[in-house]
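just coords:
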């Protein structure tokens, strides 16, 4: 906001107050105090704000909990395998998660991992449910679930992919990039998720570059370069 806009808004506010007093047929007593309060506010803005600074747009971050149905579908598509027969825990939890009932899904999945601590799909579904319940933020419990899923299935692309997505949502862009870059390097050339992962990594690189540019930081050697776009 520039000084011109600040002064115009102050004048408009004062005019509205005086018009309201006139409409109610009340004497405009104390308008000097109102004007003084507005000027005091402008002075405070001048001392603490930056009226001449160009606003830096905040980089959008893809929310992992934005589409519950897509979240479940994405987890299944990364593996390409159906849920193990008899694993009704994950089936029920997926049905709950599709309707955004993340807390209930997490409760069901805790029973699944208690029954079988090596169930990677249950751990991954639990981690996603916890992130969804926290509105996209990565909690210590979700981080533990992602790591447990990676331990149970070291070659599964789901844990690093979704952990990177959750880290990006939580503002941990450099860590997210490291996970995705490593996953991309290990992915087979014909992996069905490779193109989507590459696209996400490119967009994340552009986001990091814009953030560094807005902060006046030089590009990290070997990292994303400013001007890189999706």
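It's in. Nothing here was measured: the structure is a model prediction, and the numbers come from that model.

only C-alpha atoms for contact and neighbour calcs from this point on.
Noted.

now do whichever helix or strand residue 180 is part of: distance to the chain's middle.
Element membership for residue 180, per DSSP states H and E: helix 173-186. Helix 173-186 has its C-alpha centroid displaced from the chain centroid by 17 Å (CA atoms, centre = their mean, to the nearest Å).

list the contacts of that helix.
157, 160-161, 163-168, 194, 197-198, 201, 204-205, 208 (CA atoms under 8 Å, 6 or more residues apart in numbering).

quick one: buried residues of that helix?
Taking 16 or more other CA atoms under 10 Å as the neighbour-count basis, helix 173-186 is seen to contain the buried residues 173, 174, 176, 177, 179, 180, 181, 183, 184.

let's have these in a markdown table, adding distance to residue 100.
Supplementary listing: these in a markdown table, determined by distance: CA to CA, whole Å:
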| residue | distance to residue 100 |
| --- | --- |
| 173 | 26 |
| 174 | 29 |
| 176 | 24 |
| 177 | 27 |
| 179 | 27 |
| 180 | 26 |
| 181 | 30 |
| 183 | 28 |
| 184 | 30 |
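
among these, which one sits closest to residue 31?
Using CA to CA, residue 173 comes nearest to residue 31 of the buried residues of helix 173-186, at 50.6 Å.

got the end-to-end distance for stretch 176-195?
Across stretch 176-195, the straight-line distance between its terminal residues is 17 Å, by CA to CA, to the nearest Å.

please apply the same query to stretch 105-123.
According to CA to CA, stretch 105-123 extends 12 Å from its N-terminal end residue to its C-terminal end residue.

narrow the contacts of helix 173-186 to just the buried residues.
157, 160-161, 163-168, 194, 197-198, 201, 204-205, 208.

give me the subset of the residues you listed lying in strands.
Secondary structure assignment by DSSP state E places none of these in strands.

in addition, the following structure is provided for comparison:
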């Protein structure tokens, strides 16, 4: 019944506003009231006034499940030691609890102290993607590109930005980042083998896409 109360309340408010603010003439007041009643009739026909509203998802549980394997790989490639490590550990702890917004905010706090830390920018990009359920938001895009600018030769920004791009379906962009990284990775390393396998899958998918008739 809550839907009905809201609908009638809004209709009544609209009519009063038209009388007091719109100063509609007496001759059209009945027509205006009829129009509002028709709107209520349409709501009763098309809508679901008696249906309970869907509960909103809590903001602090938004985002994908925390990826322990990805976090361990990031620590191996980037910030296991150094000034960013403590901020990243705190952010990871919040992300494990599903508090993805807070996890990103922690990294923003770290960047206020050390704005030129590539690892923190990279972590912020990952945290924002996680908070947005895998979507690369403009903020995440900026964070990744900032990490690349600060550490253009480092493996971590290229690896994780490429991973986010690949998961978002931007396959060619991911390949462009990964190909030079795979070529420069140590022979027989796990990262090199993984990147080569990922690039092979991307090439197959891109070839398949171009072969499909338009």
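Sure thing, it's come through. Everything quoted here is computed from the prediction, not taken from an experiment.

TM-score for the pair, please.
Here the TM-score of the superposed chains, computed with TM-score structural alignment, normalised by the length of structure 2 as the reference length, equals 0.63; 152 aligned residues with a CA RMSD of 2.3 Å.

returning to that earlier point: can you check which part of structure 2 the helix holding residue 180 of structure 1 sits on?
Residues 171-184 of structure 2 are where helix 173-186 of structure 1 aligns, taking TM-score structural alignment as the criterion.

by how much does that stretch deviate from structure 1 on average?
Following the fit onto structure 1, the mean deviation recorded for stretch 171-184 of structure 2 is 1.5 Å by mean CA distance after the TM-score superposition for structure 1.

please apply the same query to stretch 194-207 of structure 2.
Overall, stretch 194-207 of structure 2 averages 1.4 Å from its counterpart (mean CA distance after the TM-score superposition for structure 1).

next one: the residue nearest to the spatial centre of structure 1 from residue 66 of structure 1, what distance?
In structure 1, the centroid-proximal residue (CA atoms, centre = their mean) is residue 169; its distance is 2.6 Å. Applying CA to CA, the value for residue 169 of structure 1 to residue 66 of structure 1 is 11 Å.

need the helices for structure 2, in chain order.
2-20, 29-46, 68-77, 84-96, 100-113, 118-131, 138-150, 155-167, 171-184, 190-211 (DSSP state H).

deepest-packed of the ones you listed, please.
Burial of the helices of structure 2 is given as mean neighbour count (mean count of other CA atoms under 10 Å); helix 118-131 ranks first at a mean of 28.

which residues are contacting that one?
If you take CA under 8 Å, 6+ apart as the criterion, helix 118-131 of structure 2 is touched by 62-64, 78-79, 84, 87-88, 100-101, 103-104, 107-108, 110-111, 135-137, 139-144, 146-148, 150-151, 156-157, 160, 164.

contact partners for the aligned partner of residue 98 of structure 1 in structure 2?
When structure 2 is aligned by TM-score structural alignment, the residue opposite residue 98 of structure 1 is residue 96. With contacts defined as CA under 8 Å, 6+ apart, the neighbours of residue 96 of structure 2 are 65, 66.

and the counterpart of residue 196 of structure 1 in structure 2, how far from residue 200 of structure 2?
With the correspondence set by TM-score structural alignment, residue 196 of structure 1 lines up against residue 194 in structure 2. For residue 194 of structure 2, the distance to residue 200 of structure 2 under the criterion CA to CA works out to 10 Å.

with residue 137 of structure 2 instead?
27 Å.

then residue 136 of structure 2?
As judged by CA to CA, residue 136 of structure 2 and residue 200 of structure 2 stand 23 Å apart.

got it, and residue 135 of structure 2?
Distance from residue 135 of structure 2 to residue 200 of structure 2, by CA to CA: 24 Å.

then residue 157 of structure 2?
With the distance defined as CA to CA, residue 157 of structure 2 ends up 21 Å from residue 200 of structure 2.

next one: residue 130 of structure 2
Relative to residue 200 of structure 2, and taking CA to CA, residue 130 of structure 2 is found at 26 Å.

quick one: stretch 37-52 of structure 2 aligns where in structure 1?
Under TM-score structural alignment, stretch 37-52 of structure 2 has no counterpart anywhere in structure 1.

swap in stretch 115-122 of structure 2?
Using TM-score structural alignment, the match for stretch 115-122 of structure 2 in structure 1 runs over residues 117-124.

again with stretch 139-146 of structure 2
Residues 141-148 of structure 1 are where stretch 139-146 of structure 2 aligns, taking TM-score structural alignment as the criterion.

what's the average distance of the matching stretch to structure 2?
Its matched residues in structure 2 lie on average 0.8 Å from stretch 141-148 of structure 1 after superposition (mean CA distance after the TM-score superposition for structure 1).

how far off centre is that stretch?
Here stretch 141-148 of structure 1 shows a centroid-to-chain-centroid distance of 18 Å under the convention CA atoms, centre = their mean.

now stretch 123-142 of structure 2
Mean C-alpha position of stretch 123-142 of structure 2 versus that of the full chain (CA atoms, centre = their mean) differs by 5 Å.

start and end of that stretch, how far apart?
Across stretch 123-142 of structure 2, the straight-line distance between its terminal residues is 12 Å, by CA to CA.

can you check stretch 12-31 of structure 1 too?
14 Å.

same thing with stretch 185-194 of structure 1?
Criterion CA to CA; first-to-last residue distance in stretch 185-194 of structure 1 is 10 Å.

next one: stretch 15-34 of structure 2
Across stretch 15-34 of structure 2, the terminal residues are separated by 11 Å (CA to CA).

got it, and stretch 142-159 of structure 2?
Using CA to CA, first and last residues of stretch 142-159 of structure 2 are 16 Å apart.

chain center to that stretch, what's the gap?
19 Å.

how about residues contacting that stretch?
Under the contact criterion CA under 8 Å, 6+ apart, stretch 142-159 of structure 2 has outside partners 74, 77-78, 116-122, 124-125, 161, 177-178, 181.
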